[in-house]
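In: pasting the structure only:
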């Protein structure tokens, strides 16, 4: 591949060219030269026009459903959806069938196209079958390439299991990711507990369920570090899918105390509130649920002050039979890979370079991956985008279509991705 991209604005806080409009010459998967009025014989030429370029984006929370539920999503279709959403790397949750609790399943996923445009990272399961009872062989999984450990869609309910996992992973410098939810408080819940849930007659899922479990997790993290006396500059615990205002404040205080914790929010969490569920649209049924306006305001404040480190898609594909049913029988989840960037642009209130930081650099730091930067001599792992361009989301490349955004006009268009010597460009 020999490519010359002309007049593109660089968005990369680490790069000496941040904010500048430059030409990029890419050859043999390496950024050969950055400058003005560049030329190259036999190079494919792309006119940057209004395009921006950043280091390739990384989504920390994707459910692929493969192996086991390939009719909902497989490894090929999840790559296609990720690329169209601007992601060159994604982290897959272990909640397949079988669960990623053995090296065989881990290797099946990791070795499925190692040189593809979108790189797949795999999170290993904390417990066997993600049931929260018995430990997996985490050392073996770590050595086989598991990028982090989580029970994914199943929060770790057992406090002893959580504590011992933190202690177990620290000497390996491995990351535990957990979504805080006290499931005894959300049992049979359908949406956020509030006035709207009462009006429509649905069992609510209180913010308290998230806050209680998060408070427990942070206290156990602090106890584990005191017991283990092991310090690190990278997070030991990553809190997935923060949705409640009080949760943001708990993490803010934990960071001020120096606890090695990070967190993310799902992009779609910014777009809706619990009042929107009065429509009974099952595509709005997610977990954690859409909460109050006050919670959304707190999340935006947490994004702005750096309490919330990353933005994820929480891509959760489901087939028609799982969503086109009565609301209380529908599965939780939205397909989000293709819309995460647009939703961040439209609803987060952040500057473009801060959004890119939470889609690219921050996830890589949290996951102990080398940070990408747009400089001559570095690998070409890049995402091209136009933050102010409107586009119609009329076609999804995911096998599943459970998204409320299909047919809608969104702002923030992905124009192309480059990685592993491969490229795709979109109109």
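Out: Yes, it's here. Note that this is a predicted model, so its numbers are computed, not measured.

In: going forward, measure contacts between C-alpha atoms and count neighbours the same way
Out: Noted.

In: and the end-to-end length of stretch 188-205?
Out: With Cα to Cα, to the nearest Å as the measure, the ends of stretch 188-205 fall 8 Å from one another.

In: now do the buried residues in that stretch.
Out: Neighbour counts over stretch 188-205 (16 or more other Cα atoms under 10 Å) mark 189, 190, 191, 192, 193, 194, 196, 197, 202, 203, 204, 205 as buried.

In: got another, please set it beside the one above:
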């Protein structure tokens, strides 16, 4: 469609002049042509939706789709469709596939599968060969093919010298290195947060120390080497404080938090529901509050759904043996909006774009139209009918959420929930 007219849309874009104003927005051939109080345009397709709000397109920095190798969990086509219906115009896709995305051919495969899609896919390359933590992967080749960051998904860099070399090497082409905040020798075989609840339930705990030791180590390495470091999905009060102090020292570090850790605590594990078996684990209420505070004051740079589809055979089993992970794209906005409010939720869903080198177009005349459409008001309990992913392993099932995405306009394509 060459002409599209969004009617009576409340604009959420804190950096723009139309913030919190209700406007008509005319889009022509993928570019915002005009924004005004009232517009009429002959031949334009008009979109008029109840309580329509729009913002810059949302970006998720940590999404897993399974393909290649684990298509029974999720394939790229359905994963991107799920992202679009959930309000995401851009996603960074993790390398936890089979084979692992550790070569330029792997990056090319992901980009080719997503070509022409309304949602833009940005590959995250594995930091090490096969994600095994022994030898650096083909980082420069993957970077040239379009990888936006490098990290071994959910696998910590055990060898500090390897991370040191990676941070030094990646400075040559200004690449972003990710390091999972998880010390496996401290976490051992833990399956949930180590605190009162783990003792009471008789489950092995993952102490906050496992996160905090790794963050401390990685920040010392960053201070020594320079470079750009991103610490994904922090979960503890002390972890927030460590990064806050590092930023005050001027270190080039960023971090994210998973939506589940902002909304839920380890009290959820009372019934041994494996949907709540997550990594990082759900922590205590004091940690949850510290994470929210860190997001509000800018210590935490943004949020991720940490969308990780797991097939039923690996999820519906004994708690100790179940795989870590939850899907999250479909519930992200509703959960964030319920916890943070609309303006901060939108900011959290867009603020990591620059860090990952993802385009971020303002809602202004002349800008490329990369837009999320949503209604922040509906209250509802998240249920299986709200899930579009192939896998159903959601930690948000039954939770009270607020707000729904209508869809997106991106790459000259409109996707609306039917």
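Out: Great, that's in hand. Only a predicted model underlies this, so the values are computations on that prediction, with no experimental measurement involved.

In: what's the most distant pair in the buried residues of stretch 188-205 of the first structure?
Out: Using Cα to Cα, the two most remote members of those are 189 and 196, lying 13.2 Å apart.

In: want to throw the buried residues of stretch 188-205 of the first structure into a markdown table with distance to residue 168 of the first structure?
Out: As requested, these are exported to a markdown table (distance: Cα to Cα, whole Å):
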| residue | distance to residue 168 of the first structure |
| --- | --- |
| 189 | 33 |
| 190 | 35 |
| 191 | 35 |
| 192 | 35 |
| 193 | 36 |
| 194 | 39 |
| 196 | 43 |
| 197 | 41 |
| 202 | 40 |
| 203 | 37 |
| 204 | 36 |
| 205 | 32 |
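
In: okay, helices next: where are they in the second structure?
Out: Using DSSP state H, the helices of the second structure run over residues 76-85, 104-114, 139-145, 160-170, 184-187, 196-201, 208-225, 237-248, 259-263, 285-296, 312-315, 332-340, 342-350.

In: name the residues of the first one that are buried.
Out: This means helix 76-85 of the second structure. Buried, per 16+ other Cα under 10 Å, within helix 76-85 of the second structure: 76, 79, 80, 81, 82, 83, 84, 85.

In: touching that helix from outside, list them.
Out: Helix 76-85 of the second structure is contacted from outside by 65-67, 89, 91, 113-114, 117-119, 329-330, 388-390, 405-408, 415-417, using Cα atoms under 8 Å, 6 or more residues apart in numbering.

In: quick one: it to the first structure mean distance?
Out: Once fitted to the first structure, helix 76-85 of the second structure is off its aligned match by 1.0 Å on average (mean Cα distance after the TM-score superposition for the first structure).

In: how far does that helix sit from its chain's centre?
Out: Remark: helix 76-85 of the second structure is offset 14 Å from the chain centroid, using Cα atoms, centre = their mean, to the nearest Å.

In: contacts only, for residue 292 of the second structure.
Out: For residue 292 of the second structure, the contacting residues are 262, 340, by Cα under 8 Å, 6+ apart.

In: what about 7 Å?
Out: residue 262 (Cα atoms under 7 Å, 6 or more residues apart in numbering).

In: any idea how far residue 321 of the second structure is from residue 260 of the second structure?
Out: Counting by Cα to Cα - residue 321 of the second structure and residue 260 of the second structure are separated by 21 Å.

In: more crowded one of those two?
Out: Neighbour totals were compared for residue 321 of the second structure and residue 260, and residue 260 leads with 28 against 12 (other Cα atoms under 10 Å).

In: excluding covalently adjacent residues, which one is nearest to the residue mapped onto that one from the first structure?
Out: Here residue 260 of the second structure is matched to residue 268 in the first structure, going by TM-score structural alignment. Once flanking residues are discounted, residue 268 of the first structure sits nearest to residue 343: 6.5 Å by Cα to Cα, 6 or more residues apart in numbering.

In: please apply the same query to residue 48 of the second structure.
Out: residue 7 (5.2 Å).

In: identify the residues contacting stretch 314-321 of the first structure?
Out: With contacts defined as Cα under 7 Å, 6+ apart, stretch 314-321 of the first structure is touched by 61-63, 72-73, 266, 333-337, 400, 402.
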